[in-house]
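> Here's a sequence, model it:
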Amino acid sequence: MTAVTPAKAGRREWLGLAVLCLPALLTTMDLTLLFMAVPKLTADLDPSSSQLLWASDIYGFLIAGFLITMGTLGERIGRRRLLMIGAVFFGVASVLTAEANSPEMLIAARALLGISAATLAPSTLSLLRVMFRDEKESTTAVTLWTTSFMVGGVVGPIAGGLLLDHFWWGAPFLMAVPVMVLLLIAGPILLPEYKDPSGGRLDLLSVGMSLAAILPAVYGIKELAHDGFETWPTVSLVVGLLFGVVFVLRQRGLSVPLMDVTLFSRAAFSVSVGTLLLTTGLMMGIQYLLATYLQIALGMTPAEAGLWQLPVIIPGMVAAVVGTGISQKIGTPPVLIAGLLIGSVGFGLLTQIDGNSGTALVITSSAIMFIGLAPVMALGIGTIVQAAPVERAGTASALASTTNELGGAVGIALVGSLATAVYGSTLEDHLPSGVTGAAHDAALNSVAEAAAVAGQLPGKAGAELSAAAHDAFAHGMEIASYVSIGVLLAMAALVAVLLRRALPAPTAQQPAPQPVAAAEESLPSGA
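This next block holds a predicted model:
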């Protein structure tokens, strides 16, 4: 049988990729914008601490909760159609967020924004699987799409900070509106439609189970990270895990499941999911700590801290693209192993940071870490999507996106909790003698509260507390970095043993994957 050469992507596909990268960038930006707007927002809307917490968290909660559902729904009704619907609601929700005149309206608007964002990531990623049939081009496209998420995390604080300097707190959220309008105009022209005609009806019970599994689990993890061990967050986490088990058992018994759990029987898929989960978790966890260090220990504003991320993100983006190219010649596992080892070197440099370290060491160590792990994240997502059949690309894309979301939540929770515990125990042994009572408890709670207490103490006592808190926080980052090094080395060994067998080195061009279902509309390959 003669192998079919995959069709090369044309100008229309590459322009379509640029369009698909924009919503990916925006969904990450919106994770950071509200945090920056908190001072002005608090003065304007006067939310309670509980309302502010829900306004901050509900966006990420609902993204994580609805990703699997939206990924499967796209296969039922059409991936491009779902993307267009999501773009409309995302634009509307952005306006409602910007114009919110009460805490309740803000929380509701952010909830709608999170559900809308959940339609964007799996739809954009799964469409790439249809648009780019050539394996090398597909890997490159997924890499560029992945880096757009990374760029969003940096552009958000910079652009948001500039707008907040000149306008009201809601102005940064309006950046989404012209992007969604562009997507609605260009999408039908540049993007193909695809759906799985054998997909069947959406199982609403499975939808409910997936939400009952993910939402309580993410909530429990975040609360345990923030407040330490407490009864209700622990119960929430356990309930989420139990519903997760029930959800998986139900999927095994359905002829047309909401999530095809048999994908995990493929070594390339399951190892890639695990690698992506842990890599994202470590990256998000340590970036959270570094952002705090830059702003508290080095006294930067959020916008300044964002600008200092440019020397980190740009080399990482280049490394992701270069690593993708190298993987097409020598295979994915060697690049993953090299990236994990380079990332561990970056974490090694982070162990040298103390309370008096300057910007250079922080940025250099972060850049090396990002240069190593950015290709791992990009290739991990690509492997997850490519390991699934074309008709299951929506499910695979949703799982890749869910892995990113859960990885970030778990990473911030676990890495942050570890660093906070070390910080508290270290500062306890080095507190100045004049810090007692409520000031003592507040200083031990977090480095931010220690900075506030230090500002209220007279002269030398405030300076001593500030220095001790910075040193304790740096020690917490040091211990978290040592643990991260151990995890990365273990992951490298796992990839070397398992993934090298599942993903052999590339040889001749493989036959093009044949779609199970024809697209509703077929576009010429080289417009």
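> make it CA atoms for all contacts and neighbour counts henceforth
OK.
> list the contacts for Ala388?
Going by Cα atoms under 8 Å, 6 or more residues apart in numbering, Ala388 touches Leu263, Phe269, Ala396.
> what's the closest non-adjacent residue to Ala367?
Spatial nearest neighbour of Ala367, excluding adjacent residues (Cα to Cα, 6 or more residues apart in numbering): Val312 at 4.3 Å.
> show me the contacts for that neighbour.
So Val312 contacts Ile363, Thr364, Ser366, Ala367, Ile368, Phe370 (Cα under 8 Å, 6+ apart).
> So which of those residues is the closest to Leu174?
The closest of those to Leu174 turns out to be Phe370 (Cα to Cα; 29.8 Å).
> which residues of the stretch 401-527 of the chain fall in strands?
In the stretch 401-527 of the chain, no strands are defined using DSSP state E, counting those that start in this stretch.
> no, scratch that, I was asking about the chain
Secondary structure of the chain (DSSP state E): no strands located.
> Can I get the contacts of Ala388 in TSV including distance to Ser49 and neighbour count?
As requested, those are exported to TSV (distance: Cα to Cα, whole Å; neighbours: other Cα atoms under 10 Å):
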residue	distance to Ser49	neighbour count
Leu263	42	18
Phe269	41	25
Ala396	37	32
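> could I get these as TSV with distance to Thr280?
Output for the contacts of Ala388, formatted as TSV (distance: Cα to Cα, whole Å):
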residue	distance to Thr280
Leu263	21
Phe269	16
Ala396	17
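> Return the closest of those residues with respect to Asn404.
Using Cα to Cα, these come closest to Asn404 at Ala396, 12.4 Å.
> let's see this one next to it:
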Amino acid sequence: MSVVLDHKRKAGARQWIALGVLMLPVLLVTVNNTALSFALPAISQGLQPTAAQLLWIVDVYPLMLAALLIPMGSLGDRAGRRKMLMIGSSGFGLVSLFAAFAPTAEWLLAARVGIAVFGSMLLPTTLSLLRTVFRDDRQRSLAIAIWTAGFSAGAALGPIAGGFLLNHFWWGSVFLLAVPVLLAFLIAAPLVLPESKDPNPGSVDPLSIVLAVLTMAPVVYGIKTLATSGSPLESALLIVVGAVCGVLFARRQVAKGYPMLDLRFFRSPRFSGGLAVNTVSNVALFGFLFFFTQYLQLVNGRDPMSSGLLMVPGLVLSILAGLGAERIARFAGLRTAVVFGLVLVAVGFFVVAFTDQQVSEVPVLVGFTLMGAGTGLATTLSTDLVVSSVPEAKAGAASAVSETGYEVGAVLGTAVLGGLTTAFYQAHLDLPAGVPADGAQAARETLGGAFDVAAGSPLGAAIADAATAAFCSGMQLTSLIGGVLVTAVAVILVRVLRGDRRVRRAEG
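I've put the predicted structure just below:
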């Protein structure tokens, strides 16, 4: 009887303070990443990286994060989640200092790798500690809603803070955002956060860790390479290598008494359905952001600060939808609330697909606002589905899988939907006669390249108009595909969650 009462005990002031402390690294990671996207032009001018180096400075973070989240979540279960969180926070801060003062592009790239390694220790442990701190189901759902809202809050603060710093200081200042936040966390965390770990973790399995990394990294990189017009053969080989390693990883987990990742998790519709929602929502969001930020800054000529401010309403609505998710689920039913969130995401895409962005930016802003509300609602509930579907001792591993869904979704959103936007832009670009061959090639590469060519050409207005028309056509076609994809997942999810008894109980 005492165990049951302990499991359902209500959280007090100390636990809610602990939630506030756990939000600091969450805010830190998201602010750091979104602020960096606005610093890329300044980094290009300051360090003069090659095109490949600049791409890797952006891509290496989500690539490494996706590869390391599951191993780090499992290590946290074994070594202690608070200990892992402290190590990750200290390393994240130190490497951020290194990145801020990097003298060359190579040094900055190395720093981004380090930030990803230590960042992979943060997200699974914060989410799994919520499962330990909040044992009451409703309080845990609210805590996860606040945790999820922290992502949107960080995404909203990143462009604003980054825009302010870049308007007043050098590009490295965006990395210094991490330092005061981490200092506050390292002081407060030992005082209010409990240590927790799997009581029967088994030994650390280095081969499983290696296989997990070799499963995720080649597949994600192969898809990115294929989507950015790389070698199809190279992409296929990378994906095959990842798939083979994935099979070996799965066979090893099944054979072990204490696996790093218990594959039985995936038998639960709550777990698998929640993971699908996390992944697809981030595919949609980051694919949308790929063309949204270019549209605001290049097509509409807005500076980073004003572009960031225009994103705030959608991100604020995402926060509010996340905070109200548990109440919406109680009113409408859990399955209905999750599916409704995905429907809002799809409608956001369709608004862009069936309107003319050359006439007004309002439809794109409306689309992003709907998407913010939909992702805030859907991912909050789906994260709770994943975390609550496994035993508490395995919360770190389950949280890591959930976070991997986020990161893989982010990578695929940029790679697949971003790649489609670029491909449609290139297919629809109709440059005026008289543009030199080298200028035409640069204009076809990217929208930014087209505006650079237009700035130095007597045909500048015609080139800019052609590029704008082609890019807006690409946005529309990509949005149509994105909307159809999300709608299909919503329909499938209705059937998947219908068969889960715990979802039916929650709805009853």
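> Let me see the TM-score of these two.
With the length set by TM-score structural alignment, normalised by the length of the second structure, the two chains reach a TM-score of 0.95; 504 aligned residues with a Cα RMSD of 1.9 Å.
> about what we covered before: can you tell me what the residue nearest to Ala367 of the first structure aligns to in the second structure?
Aligned counterpart of Val312 of the first structure in the second structure: Gly314 (TM-score structural alignment).
> residues contacting the aligned residue in the first structure for Gln426 of the second structure?
By TM-score structural alignment, Gln426 of the second structure lines up with Gly424 in the first structure. Applying Cα under 8 Å, 6+ apart to Gly424 of the first structure gives the contacts Leu444, Asn445, Ser446, Ala472.
> ok, Gly424 of the first structure to Ala108 of the first structure distance?
36 Å (Cα to Cα, to the nearest Å).
> go on, Leu298 of the first structure?
For Leu298 of the first structure relative to Ala108 of the first structure (Cα to Cα), the value is 36 Å.
> still on that earlier bit, out of the contacts of Val312 of the first structure, flag the one nearest to Ala452 of the first structure.
Ile363 (25.6 Å).
> Against the centre of the second structure, work out the most remote residue.
Gly434 (42.7 Å; Cα atoms, centre = their mean).
> From Ala440 of the second structure, how far out is it?
For Gly434 of the second structure, the distance to Ala440 of the second structure - Cα to Cα - is 9 Å.
> same check, this time on Val390 of the second structure
Where Ala440 of the second structure is concerned, Val390 of the second structure sits at a distance of 55 Å (Cα to Cα).
> Helices along the stretch 51-200 of the first structure, start to end?
79-98, 103-131, 135-166, 176-190 (DSSP state H, counting those that start in this stretch).
> Look up the average distance of the third one to its aligned counterpart in the second structure.
Mean deviation of helix 135-166 of the first structure relative to the second structure after superposition (mean Cα distance after the TM-score superposition for the first structure): 1.3 Å.
> cool, and the second one?
Comparing helix 103-131 of the first structure with its match in the second structure after superposition yields a mean distance of 1.0 Å (mean Cα distance after the TM-score superposition for the first structure).
> elements contacting that helix?
Judged by 3 or more Cα pairs under 8 Å, 6 or more residues apart in numbering; DSSP states H and E, helix 103-131 of the first structure is in contact with helix 11-45, helix 49-77, helix 79-98, helix 135-166, helix 359-387, helix 393-428.
> at 7 Å what do you get?
In this structure, helix 103-131 of the first structure packs against helix 11-45, helix 49-77, helix 79-98, helix 393-428, with contacts taken as 3 or more Cα pairs under 7 Å, 6 or more residues apart in numbering; DSSP states H and E.
> what span of the second structure lines up against the shortest one?
Helix 79-98 of the first structure corresponds to residues 81-100 in the second structure, going by TM-score structural alignment.
> Report the buried residues of the matching stretch.
Buried residues in stretch 81-100 of the second structure, counted by 16 or more other Cα atoms under 10 Å: 81-86, 88-100.
> And stretch 170-177 of the second structure, by the same measure?
Trp171, Gly172, Ser173, Val174, Phe175, Leu176, Leu177.
> so what's the fourth one up against?
Just to be clear, that refers to Val174 of the second structure. Applying Cα atoms under 7 Å, 6 or more residues apart in numbering, we find Val174 of the second structure in contact with Asn32, Ala35, Leu36, Gly162, Leu165.
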